[in-house]
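Participant: I need the structure of the sequence given here:
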Amino acid sequence: MRNLLDRMYQNQLTLAAALVELTLHVEKSGFSETSENVRGALHTIGKNAGNIKQALAKLKSKEKRNLTDDRKQATNRYDS
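Facilitator: The predicted structure is shown next:
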């Protein structure tokens, strides 16, 4: 699951970068209203990317805690 979320996050960043390039081209062509709409979409992408990044950090932290707990339990069983 974490790997899937990592890939989705990377895709989101890549798409945002491509949209920035297209937005710059659209602005140079004089379509300011269109570029404003795209910038609004980019803002949403950026906000969501931040939320995804936070969720990934929490998931990774939880996985590390679970791994540590599993190791402690295994050690306790061995010591018993």
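
Participant: all contacts plus neighbour counts: C-alpha atoms, from now on.
Facilitator: Fine.

Participant: so where do the helices sit in the protein?
Facilitator: With helices called from DSSP state H, the chain shows them at 2-28, 32-79.

Participant: Now the second one, please; I'll put the structures next to each other:
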Amino acid sequence: MVKLIRPQQHLSARGFAWTEGFQPFTVRLIGVATVPTVLMAGATIVHVRRREIARRGSLPVLGVLTAVLALVRFVWCTF
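Facilitator: All right, here's what the predicted structure looks like:
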């Protein structure tokens, strides 16, 4: 979420060297994509603790979509 708040130059100086290869808009877009991923991970933890996996058929589907989003994001950011 830091990618949403901090300017690109600040991120680069703080160890996010990969931000130098992207437009500021793209860095912010990656920050926006991080928010639903974090929320989905938190929701998954809550459902697993409550043992609601069997009652939630959409949970595995959303989990796979989240994993694909994270994979695409990390693969895309390595270029």
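
Participant: Next, the TM-score between them, please.
Facilitator: TM-score of the superposed chains, computed with TM-score structural alignment, normalised by the length of structure 2, equals 0.46; 57 aligned residues with a Cα RMSD of 2.7 Å.

Participant: how about JSON lines for the helices of structure 1, with mean neighbour count added?
Facilitator: Conversion of these to JSON lines gives the following (neighbours: other Cα atoms under 10 Å):
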{"stretch": "helix 2-28", "mean neighbour count": "14"}
{"stretch": "helix 32-79", "mean neighbour count": "13"}
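
Participant: can you tell me which residues contact the residue nearest the centre of structure 1?
Facilitator: Among the residues of structure 1, the one closest to the centroid is Tyr9, at 3.3 Å (Cα atoms, centre = their mean). Shown in contact with Tyr9 of structure 1 (Cα atoms under 8 Å, 6 or more residues apart in numbering): Ala49, Ile52, Lys53.
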